[in-house]
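> sequence-free structure coming up:
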């Protein structure tokens, strides 16, 4: 009995730590974009290739057959689509939203993904929305409106381009989750995510080579922030989340991962002094409630899926 309680606490600590690191990595990225002149394209390429390669190396050390996922044409096509449109789509739109706005808003807008997933499933399966789903959708719309306007229709508190990228990030995360569901039934998530990152980052290299940017001041702080985003905010965060599922149900891990937008908001306010009005806080709370309402439904649609932002 004590061992079960101890394992559950271990799982809780893992998922909360991992989600917090995900949220803090967005804040670190904001500093890199807006104070260090690092571009979103450069950071996406470096983050995906380095973190993806590290995940595959970790898988090899665990004696996983890392090339087995390339066994047939169907899995190759699925993996390529996931890497380019799912993984790369999520990474680039999320960082573009941060670069043009702030990490708090970008993370919250990305967390509207469960709404898009539920709407897609309802249309595909021709289901009418339940009262719970209808409430979640209303809260999502209200939360988004308050988040970007702070209750005033006269002006946006967040640049429109940032909102645009943030909404696209949520759509990309929804595609990421749905497109990975079938692969995750056959292959370990470390292999799927690792290869997805390498494919997406490798493909983007042809458009945005990761050469040192001449306008960037490559000081110690810049390198530490990059290491934090790649190692702690990506690699460790993902591994902690995956390990937590050994001790918690997937539903519990999914719900607790909503700590990510909360940590992004708190860090943005505390460290970057991002203005966050009362109505924006209410909007953030609405989106958080939406995540809590829809996460169990998303779980039933894709119980093995996992996300990384």
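Good, I have the coordinates. Note that the structure is a prediction, hence the values are computed from the model and not measured. Numbers count the residues shown, from 1 in each chain.
> C-alpha only now, for contacts and for neighbours.
OK.
> got the contact list for residue 178?
117, 302, 305 (CA atoms under 8 Å, 6 or more residues apart in numbering).
> Restricted to helices, list these.
residue 117 (DSSP state H).
> which of the contacts of residue 178 are buried?
Buried members of the contacts of residue 178, scored by 16 or more other CA atoms under 10 Å, are 117, 302, 305.
> out of these, which one sits closest to residue 250?
Checking those against residue 250 by CA to CA gives residue 305 as the nearest, at 9.0 Å.
> ok, the closest residue to that closest one other than its chain neighbours to residue 298 distance?
The shortest distance from residue 305 to any non-neighbouring residue, by CA to CA, 6 or more residues apart in numbering, is to residue 181 (5.5 Å). Residue 181 sits 11 Å away from residue 298, going by CA to CA, to the nearest Å.
> Same drill for the two, tell me which one is more crowded.
In this view residue 181 and residue 298 are compared by other CA atoms under 10 Å, and residue 298 has more residues nearby, 23 against 18.
> what's the helix or strand for the more buried one?
According to DSSP states H and E, residue 298 maps onto helix 278-301.
> List the buried residues of that helix.
So for helix 278-301, counting by 16+ other CA under 10 Å, buried means 279-299, 301.
> repeat for stretch 134-142
Going by neighbour count (16+ other CA under 10 Å), the buried part of stretch 134-142 is 136-137, 139-142.
> Which of those residues sits closest to residue 112?
Of all the buried residues of stretch 134-142, residue 112 sits closest to residue 140, with 7.0 Å by CA to CA.
> circling back: would you mind listing the residues in contact with the residue nearest to residue 305?
Contacts of residue 181 by CA under 8 Å, 6+ apart are 302, 304-305.
> ok, second structure coming up, stack it against the first:
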């Protein structure tokens, strides 16, 4: 249901709410790996876990898809693009990349997305960006390099790096498409409807890629070990579907609308920090000193980006959430 926002919502309160939603999204997305790893170690293929995640979320959001079926006529390209890039593309490219290059390298390349978003805004949309937003991106990417310890086991595989870059480009699609229509007044596409159809499209694409009919379904009926502690596989799957997908996408898309694609993209880098900390606490994967320092740098970069103000003499710099961030409607994400 659309929610009208006043001018003050575009000020500090609206920006604060957007930042809070972006943080919730980053935490929710960051918790997916901790729940997925035990399922993979229990015998499920990574692509099958991805398919279960997206297909399960699509089922949860199906009633909303029916409710917002008018979007199929009004915004078919947006729905198809969101499903292909923001849902299926990111997942498929990332898992294909880590089969060829170290996870840390793939994750760093994927999270070059905030820098690519700035490039899209500056050179494609030809809109100004603030120096603070650019500095925030540089700090976040540099800190992320420490979090994932990119220097450990670095190996050059051209195809693997291209796949990771493909995941980054798909993440750009997520942030850019999440912002589509936010200035369309009463015609703004409802975020929940866009997410619901994006998940349906993503599930359809991943069904072809993952071939779930070959999956060992019996794994879901047993426990999966989490750092030596047995946890019901069904409970882990429920977490992945409801928290790490449905909640993560909904809060993420709404955050993009309250902030801007590039600012929300920098805050999303916290996902890697959250994932690393949760792996430390729940899976016994300890943090090194460089990872801790890197996490702090990511936090600093995210703060600088979201608190940036308009550059002197520049009309409505996007990184500051200028008038183009006005919301006359709300609700959604992936």
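Thanks, I have the structure now. This one's a predicted model, so the numbers in the text were calculated from it and none came from an experiment.
> picking that back up, mind putting the buried residues of stretch 134-142 of structure 1 in JSON lines, secondary structure and distance to residue 94 of structure 1 included?
Formatted as JSON lines, the buried residues of stretch 134-142 of structure 1 follow (DSSP: H, G, I helix; E, B strand; the rest coil; distance: CA to CA, whole Å):
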{"residue": "136", "secondary structure": "helix", "distance to residue 94 of structure 1": "22"}
{"residue": "137", "secondary structure": "helix", "distance to residue 94 of structure 1": "21"}
{"residue": "139", "secondary structure": "helix", "distance to residue 94 of structure 1": "22"}
{"residue": "140", "secondary structure": "helix", "distance to residue 94 of structure 1": "18"}
{"residue": "141", "secondary structure": "helix", "distance to residue 94 of structure 1": "19"}
{"residue": "142", "secondary structure": "helix", "distance to residue 94 of structure 1": "21"}
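> what's the closest of those to residue 56 of structure 1?
residue 140 (36.2 Å).
> related to what we said a few turns ago, may I see the buried ones among the contacts of residue 178 of structure 1 organised as JSON lines, with distance to residue 160 of structure 1 added?
Below are these laid out as JSON lines (distance: CA to CA, whole Å):
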{"residue": "117", "distance to residue 160 of structure 1": "24"}
{"residue": "302", "distance to residue 160 of structure 1": "32"}
{"residue": "305", "distance to residue 160 of structure 1": "31"}
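> ok, the aligned residue in structure 1 for residue 172 of structure 2 - how many residues close by?
In structure 1, residue 172 of structure 2 lines up with residue 174, judged by TM-score structural alignment. Neighbours of residue 174 of structure 1 under the rule other CA under 10 Å: 25.
> neighbours of the alignment partner in structure 2 of residue 21 of structure 1, just the number please.
Residue pairing (TM-score structural alignment): residue 21 of structure 1 is matched to residue 28 of structure 2. Neighbour count for residue 28 of structure 2, taken as other CA under 10 Å: 25.
> Which of the three states applies to residue 28 of structure 2?
Classification of residue 28 of structure 2 by DSSP: H, G, I helix; E, B strand; the rest coil places it in helix.
> I figured it hits residue 245, correct?
Yes - with contact defined as CA atoms under 8 Å, residue 28 of structure 2 reaches residue 245; the gap is 7.5 Å.
> ok, now how distant is the nearest residue to the match of residue 21 of structure 1 once chain neighbours are set aside from residue 54 of structure 2?
Distance criterion CA to CA, 6+ apart; nearest residue to residue 28 of structure 2, sequence neighbours excluded, is residue 244 at 4.6 Å. With distances taken as CA to CA, residue 244 of structure 2 is found 10 Å from residue 54 of structure 2.
> Mind checking which of these two has more residues around it?
Taking neighbours as other CA under 10 Å, residue 244 of structure 2 and residue 54 compare with residue 54 leading, 29 against 24.
> Where do the strands of structure 2 begin and end?
223-226, 229-232 (DSSP state E).
> mind putting those in TSV, mean neighbour count and distance to residue 68 of structure 2 included?
Written out in TSV, the entries for those read as follows (neighbours: other CA atoms under 10 Å; distance: least, CA to CA, whole Å):
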stretch	mean neighbour count	distance to residue 68 of structure 2
strand 223-226	20	37
strand 229-232	14	34
